[in-house]
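J.: What would the 3D arrangement of this be:
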Amino acid sequence: MKIAETCIRRPVLASMMILALVVFGLVSYRAIGVDLFPDVDIPVVTVTVPFPGADPETVETEVTDRVEEAVNTISGIKMLRSESIEGLSQVFIEFELEVDVDVASQDVRDKVAAIRGELPPDVDPPIVEKFDIDSAPILAIVLSGPVSIRELSEFADNQLKPRIENVDGVGNVRLVGKREREIRVWMRADRLRALGLTAEDVIEALDTENIEMPGGRVETRDREVTVKTKGKVERVEQFGDIIVTRRSGAPIRVRDLAWIEDGMEDLRSLARLDGTQAVSILVRRQSGTNMLRVAQAVKSRIDEVRPMLPGSYRLAIAQDLSVFVEQSIDEAEGELLRGGVLAVLVILFFLRSLRGAFVAAMTIPTTIIATYSFMLGMGFSVNMLTMLALTISVGMIVDDSIVVLENSYRHMEEGLPRLQAAIRGISEIGFAVIATSLAIGAVFVPVAFMDGIVGQFFYEFGLTVAFAVVVSTFIALTLSPMLCSRVLKIHGRHGRVFQAVERGLEFIERVYGWTLRTALRHRFAVVVAALVAFVSSLAITGFLGREFMPNQDESQFNIQVETPIGTSIHATSEVLREIEQRVRQLPGVLDTFTTIGAGVEERVNVATVLTRLVPGPERRQSQAEIMQSTRDVLVDLRHLRISVEVIPRVAGGGFRVAPLQYSIQGPDLDQLAEYSERFMAEMARLPGIVDVNSTYDAGKPEANVVIDREKASDLGVHVKDIGRAVHALIGGLRATVFEQGGETYDVRLRYAEPDRAHSGKVLRVPVRTASGALVDLDNLVHIEPGTGPVQISREDRSRQVLVLANLESFKPLNEAMQDLAAIETRLGLPPGVRTRFVGDAEMMEESFANINFSLLLAVILIYMVLAAQFESLVHPFTIMLSLPLSVVGALGLLALTGRSLNIFSMIGMIMLMGLVTKNAILLIDYTNLLRGRGMSRNEAVLRAGPVRLRPILMTAFSTIAGMLPVAIGLGSGAETRAPMGTAIVGGMLTSTVLTLVVVPVVYTIMDDLGLFAHRWLFGEKPDTALEADASAALTWENGDRESSPDPRVEAANVCICFPGAGPAELEHTAYDVAGQVADGDRHVESTAANEPP
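T.: Predicted coordinates:
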């Protein structure tokens, strides 16, 4: 090949080209981002509409339904989900992947803005935002101390939060467990009634007497003065001095009707670290930033703040996602290094030459470093998938150099000078190297462009591998032959180790030669055995569990706790103390971090206990085992809903963490609730399915204030006035604000506790009639106790109840899905009710379908590449026979190691399609080369097999060695990497062994079929290059004369001309041809001459 020969003759040029790639790669490595997984752009837009004080059913009818109706007309919507909870509506619009989420979010904003006037006047402005996969908090910082929660809140809000927000890369900082300062005006209903006033009168007075207004400008000839009216209250006690009205000339002040408290807002959230109350600071990063750098910068800022803390304050890191990410990336880099070392050792074993190992080893760091420049240019990050791509590439990128190296080395052993051996070696297999690289590229391009979430997930993976293969091919055609021509050296004398290994390899070659001759005699039996092995391997799939993605041991997990509906935050807190105490006693538990009411809905009966474990190497039990132990110690708390869950991969967007999610949809919520209860009762009996729960809660106590509209109308009292009076009585109304020290605090008007607590007084608060008189609320309304749903979930505008469950480690997802399908069959479905799996189950089915399509597309592309390479429509089928042979080992080793079929192991099997064809290409390419030189087909097959045995074994075992650290699966994040490594190692083992036997046999069968078809179509024997009767007359196997065209021919003279060849090359070639023709007990003599006889 011209490029290779040029590099051989101009080594400095070749070195500088490769050095340029290395320099660009090193520069890129410093600038590239780091994350756990690739930045997946999930096209989900969320519309959040706060509706303070509204119950879920009102939120659904007044807000959610109208928002859904408005956005439903936008094109490209895949799914519409919503949740209506007390005081909040959330609508999640999921678009098709090809939709531009920025354009879609603007469309949603326009649609929501268009219906703003149709929404109730009390709703807060709708919030429209894109879903961001990076929105999960990367750090949870806890501030604690023996002071009041108000002091902790103010220090966290005023001192810590601004400092953290200023850190480069920080996107959002949120405080959990804090209580804001609030000025509270506690009204007394009896005083209002006695003085003929209402809550609205007090609100109006507070609002109008606490105001600052501009007065304009006073201009003179020389200067200008701004005038403003200073009417703001400067001290809290001054609110009591505000005059509400006058009676007989005497002022009635606020303090005559109420008492003023400089207090705190109602307690609606709580944070606690190891039982100590605290304020939690949740830190989110900006989208696309380097997680490790942002987390380290925040932690550095915390270290700067610590010396400034008051003596009793304590700052601690309760959660740090960057630790697991850093450990996982470090472990992946370690696997990359160990795989590279093992691959080089394999090469050293086969070549027994440090120089040869050096030539091959140079490919690994050069290719890996150069690939970083591509990753940076494409906007990729260093993450689990790209590091896995580089690790898997180790075996593949060294394969091409191995083939070049071995071919050059063989020619040097046969007597050619080093320079000529390098030129001849690359010229023989150059196009085979390109073909194998194209075959691998044909596999990974479909992987990179798969549909669905899995396609985005593996986009960076597929392109990273493909580019690494391209770079390795370039190096194999430039640097490797140049180094071979300058570095390789054949030693005349070898040591005992070399000779022992050589004898072992020669023995393997003889055994393989005998096996190949036997297989050619019994071709039908070989084909049948291969088919049986393949079919048997398919049966193994029935014993393999299937799941979307394996769970990882992150040394932390969540305990989701829900106390009975209506439980106060204080009662919930006491229950959580008992849970914390039990969990902290488990072996391997480091600490617990509890939050109550941390979600957007601020439900005070819902809590999360983050349980951190000691690092994996320091504990005996796995995370899954400790999670099961947690369930066991909490099993007696049957009055609580408890779910022990892994840390969610994404936050928000309507996604849930439970692996088993079953949607029950229909128009009647009561019917759905009843059916879901029966369904969950059946699920709870199934082994391996735990933490069964649903999104429906019907027990929330309600006090429905029913208005007597006729009486209210007669007295001239508006419904709005009644509603505001009830709101002031129960929830409190924001009257004005108080400003101090640059901060703004709410001033909230609320009836005092005695007027709210006693059932006989609860509605004895006055409202004003149209005539100006006062009337108590209990004359216009009455209370009806009841219960209502805590939340109403909908999907595609249909109500749904979502049944959720976790799985124990021995329960695969596909088996759980089969169990639920059996329950549905047994119970039957009520009329109008439909069901389907969502969450991991839905993504697993969608992903497997996309992967299977990519597998089919990869096979088609491989065939096209091979057909172009061999200029044949038949022989590609011979090479591609190695594809199903790899499935035997892949499935078998997955079953032996107890690993599942998931997106990682499935991608590993797609990778095998490219890897295993390399061996078959080397074998068939050399067979065709020998036939082109004049050998008969069977002679070429028997010669090509032993000659190509060593490079095939080297490439196969170097790939296996490179993947072995991944397949063993040790260290952080190994649970996701190991299934892919296992599939590749198992597939390479079986495909290598079977390819060496089955592919040559099928090659002869396909050749016979081609010969038969040619004779049948054209009635004559096809011409074969240099296939003379004299050469074919030499029998190719002992005792087997049937394949020779004329078994009566006992001897023949064969003359092969090589124009322009020198004496040394002629002698070498004559010896080589004699070795190819001789077999068994025949005697073959060879001579070389400068002129033909």
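J.: rest of the way, CA atoms for contacts and neighbours
T.: Will do.
J.: I'd like to know how far Ser573 sits from Thr563.
T.: The gap separating Ser573 from Thr563 is 10 Å, by CA to CA, to the nearest Å.
J.: Strands of the stretch 451-600 of the chain, start to end?
T.: Counting by DSSP state E, counting those that start in this stretch, one finds strands in the stretch 451-600 of the chain at the ranges 556-562, 589-596.
J.: which other helices and strands contact the last one?
T.: If I follow you right, that is strand 589-596. In terms of contacts (3 or more CA pairs under 8 Å, 6 or more residues apart in numbering; DSSP states H and E), strand 589-596 is packed against strand 270-273, helix 569-584, strand 606-613.
J.: Next SSE downstream of the last one?
T.: The one in question is strand 606-613. Next along the chain after strand 606-613, taking DSSP states H and E as the criterion, comes helix 623-633.
J.: to compare against the first, here's another:
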Amino acid sequence: MSAAPPPAGPPPEIRYLFIRRPVLAGVISIVITLLGGFAIRLLPLSRYPQITPPAVQVAAAYPGATAQDVADAVAAPIEEQLSGLQGLLYYSSANASDGTMGLAISFDVTRSQDLAAVDVQNAVQVAVPQLPDAVRQNGVVILKANTDILAVVALSSSDPRYDASYLTNYLKLFVEDELKRVPGIGNALTFGGLQFSMLLQLDPARMAKLGVTVGDVATAVREQNATNPAGRIGREPAPPGTELTIPVTTLGRLQTPDQFNDIVVRAKADGSLLRVRDIGRAVLGAQSYDFAGRLNGKPTAFMLLYLRPGANAIAVRNAVQRRLDELSRGFPPGISAVIPFDTTPFVTASIKEVVFTLLEAMALVSLVVFVFLQSWRATLIPMLAVPVSVIGTFLGLLVIGFSINVLTLFALVLAIGIVVDDAIVVIENVERIMATEDVPARIAADRAIRQVAGALIAIVLSLVAVFVPVAFTGGVTGEMFKQFAITIVIAVVLSGLVALTLTPALCALLLKEAVEAHTGGFFGAFNRWFARVTGGYVGAVDRVLGRPRAWLGAVAVLVILAGVLWRRVPTAFIPSEDKGYFAMALQLPDAASLQRTQAVIERVEGFLRQEPAIRNIVALAGFDLLSRASQPNSATIFVNVRPWEERGPGQSIDAITGRINGRLFGMRDAMGFAFNLPEIPGLGATSGVEAQLQNRGGLPVQDFAREVQAFVQAANQLPAVLGVNANFRANVPQLYVDVDRAAAKARGVKLGDVFGTLQALMSTLYVNDFNLYGRTYRVQIEAQAPYRQTPEDLGQLYVRGSNDAMMPISALTRTQFKSGPTVLTRFNGFTSALITGVPRPGHSSGEMMNQLDGLIRSRFAAEGLGISYSGQSYQERASSGAAGLVFALGLVIVFLVLAAQYESWSLPFAVLFGVPFGVLGAFLGIWLRGQPSDIYFQVGLITVVGLAAKNAILIVEFATELRSQGVPIRQAAVQAARQRLRPILMTSFAFILGVSPLVVAGGAGAASRHSIGTTVFSGMLIATTVGIFFIPLFFTLIRRLAERGRAETPSAVEGRP
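T.: Model (predicted):
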């Protein structure tokens, strides 16, 4: 009993409708193309879609506190409330010795950032009562983190009158809000702490002589720098005849230094007054001087611009430049604004490269089709059909809310080779029927579409079945898969629609009577060669069918080899690209001042300018990018290089950073290294491995620091590790002040006065606010600079004891130097050290992480150390099992679709058994090229699965049809292999050559193109040159088993009693 034939496709009246009415088919295709072209103008343009996990930041300040104090009193109470938040991935805090705390909380990519911020807000409110009073007074700020940096705006001046403080405030007052209003800007943030502040710089010696304390000054400021409403004269209810209502005003908040100098601190009965000017001076200064910015060696104010989700990065960047040009016309003479650091050139260049690859792919596909079809008329048909599917895909992207990015464009590059297949299958069959049956093109088109419609539908459904499950995976990897997979699905569905409507209509319209095969010239030689290839292929297939056991053994060997490669190929998350910019981290010896840091930056800028490829140098003294904390002995430098086309050999980012690191390693008074930034903004600080070494055993800070250094030394000896660094420093000199609490109480001194005086005069004390230029700024108390330089200066700080007697703090304290951290970092509630590093060439980040895990287990777990991963490394670990799951799910769905298509549970195996050849080729290609299994390899592998199944479908479909006509199984398999060889080779080599530009790509984004290009190129090459010899064997064996089972079933039933 033979199986029912597969579906023949659309009903005859629909199938013939478009052949009879080609204009209708053309109109439908033109409308699709026009709408797709219109969608291109509306779609946002970016390097990547919105795949960065949403993050929320919490900032607080505890002036005068040490890093340990901030960690214990501020970070820990807040972190305790975070566990259990919906979608929480991890959180980390940086607690600095300047009293600041920055807490970054990362959520799953599917979590709404708005809802996550609300959750964090609620959690922080629970912790606020546990925070110190000074922290509550300064406020706890909760922000939705923007991670997609668009550009850095710099304001500099050639006039020495305009210092960094003036430039920072000018930028914040007159530029920041204007740029925030540019459509597409998510946020604009002026960098540093140089905002205006009214500084009451007190003289502790004068205060001691006059019997004044910090508390007296703060009380006077709060009382006299305040808004005091006084009401209205004549307000209702008023006596009859009241004609006027006049507001009553008083002096409210003060504005000028003179007004603050006149604040009365104390008044005596004799009428004498003690004012602020008598014990110090009020000056309009900056809130903090712990940061300094430089652009190409000049003092500069910087502002970070962030892109709004869904905005077109290129258009927004251009709009910002236009607005800056307009604002610059009103700047004071000598002040200019530039954009020294810009991420959009990489976006522009990488997308241009992919678009160019897209055009190259179309040209190469056209060449392959022309060589096989040997007719410009026949070649024109797929070249008209392909743009409809490709351009129409943009309409689908607009409808579902996607953007134009490298993932969707990569999908379209691969889609060219896929969508042309459907048209080729139709054209090749039409020409074969015209040649063998001697019928006109219109009749041949009808017969051809009737024969191949079922195969076309099966191909479309199987490809959709491969890619649709990908869209349901989670995390960052799932979002990237989704962009790629849905784009392919849209293109494939449109391709199937075009193949069933436009392509047969064009065949009937353009193809003429069958011509004799070329016998001379290039085409004659090609035809003779192809005839020999066909004969050799058919003979080889016949021999394979003659010895099934031996060849099944060979297949088993190949499958085992694919499994071995699957396990041996190292893993990674995403390839590191030459983005046209990089960063540097500098760290001076412990306790080095900001002035020393700036001096080191000047030297580094000197040898950076020796690199001809470097364009701009943005230096931030006092900021540590890796820990996201302010440290006077740290600096971060961002470097922009020239465009890719202007750089010569040896001027890639890797080459430049290699030379710079060589110079940095030779510095004696500072340590530093240059590194590539993450490929996806917001996923960590570097593009390498980012680990968090956690103190889970509660070791003292100094002991933990020693373990961290031991771990770093051991990690640098691992085979997969090129270099590892740790940012944890616990030996920074600190002056410990031990307050004799009993003595203080005995002398009537309040402990709060002691600590408050230390905080105010050794750091700053935030009192209240004042208004200037329509903005609100802080009023702060601090000691004059000469009184906070040495430990002996503590002897000049006084507090009030019993009977109003002034007492030096030195009489109540003992001081000694100790060591401790300037920044204490915590990760998921444990003290931690950030470990950053890069794998050795020939090894991957996955290998490096596995070896770090092994090192912890073997040597450091007993000491209470644990390791976790953050940023890009966290996402790599989280996605480690996603590829296998997606691969397996795709195969299951393909099987079910084919089972429904063929109404058979066994026949789909004949198709799926062709997939391992493509998988083997994909792994073999990246293994030979030394590439890891990254996310681009994974999406390429899914593509190979679908295309390998497509090749098998073409043979199995026709073999099944022949078998249903009574042809013996072996003969049907051989005949189907002969008949479908030409379209298989034509479509496969069209795809292979179409993706070949990805394999040899250069310029921006080349690494990602190499990864996906090598995967699909090598996978399809093996699937085509090796797999097609075994598909007839699989069909024969499975069909025989199926028919034998059906033959035995009736007799078994009849044999029952």
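J.: out of the strands of the stretch 451-600 of the first structure, which comes closest to Ser676 of the first structure?
T.: strand 556-562 (18.4 Å; CA to CA).
J.: Select, out of the helices and strands packed on strand 589-596 of the first structure, the one closest to Phe524 of the first structure.
T.: Across those, closest to Phe524 of the first structure is strand 606-613 (CA to CA), at 58.6 Å.
J.: Give me the contacts around the closest one.
T.: Contact with strand 606-613 of the first structure is made by 555-563, 572, 576, 580, 588-598, 623, as judged by CA atoms under 8 Å, 6 or more residues apart in numbering.
J.: can we see that at 7 Å?
T.: 555-563, 588-597 (CA atoms under 7 Å, 6 or more residues apart in numbering).
J.: now stretch 366-373 of the first structure
T.: Against stretch 366-373 of the first structure from outside (CA under 7 Å, 6+ apart): 21-22, 24-26, 28-29, 390, 467-468, 471-472.
J.: now those residues in TSV, with distance to Val103 of the first structure and neighbour count?
T.: Converted to TSV, the contacts of stretch 366-373 of the first structure look like this (distance: CA to CA, whole Å; neighbours: other CA atoms under 10 Å):
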residue	distance to Val103 of the first structure	neighbour count
Leu21	38	18
Val22	40	21
Phe24	36	16
Gly25	35	22
Leu26	37	15
Ser28	32	20
Tyr29	33	19
Leu390	35	27
Phe467	32	21
Ala468	35	27
Val471	37	22
Ser472	40	30
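J.: Just those: which are in helices?
T.: 21-22, 24-26, 28-29, 390, 467-468, 471-472 (DSSP state H).
J.: ok, these vs Ser886 of the first structure, which is closest?
T.: Nearest to Ser886 of the first structure among these is Leu390, at 21.7 Å by CA to CA.
J.: gap between the counterpart of the closest one in the second structure and Gly723 of the second structure?
T.: Mapped onto the second structure by TM-score structural alignment, Leu390 of the first structure lines up with Leu412. Per CA to CA, Leu412 of the second structure is found 38 Å from Gly723 of the second structure.
J.: just Arg929 of the second structure next, same as before
T.: Distance from Arg929 of the second structure to Gly723 of the second structure, by CA to CA: 23 Å.
J.: Between those two, which is the more surrounded one?
T.: Neighbours per residue (other CA atoms under 10 Å) separate Arg929 of the second structure from Gly723, with Gly723 holding more: 16 against 13.
J.: if I pick that one, what's in contact with it?
T.: 716, 837-838.
J.: Select from those residues every entry located in strands.
T.: Applying DSSP state E to the contacts of Gly723 of the second structure, the entries found in strands are 837-838.
J.: Show me which of the contacts of Gly723 of the second structure is closest to Ala25 of the second structure.
T.: Val838 (55.5 Å).
J.: got a list of what the closest one touches?
T.: Neighbour list for Val838 of the second structure: 688-689, 721-724 [criterion: CA under 7 Å, 6+ apart].
J.: what does Lys228 of the first structure give?
T.: 213-216.
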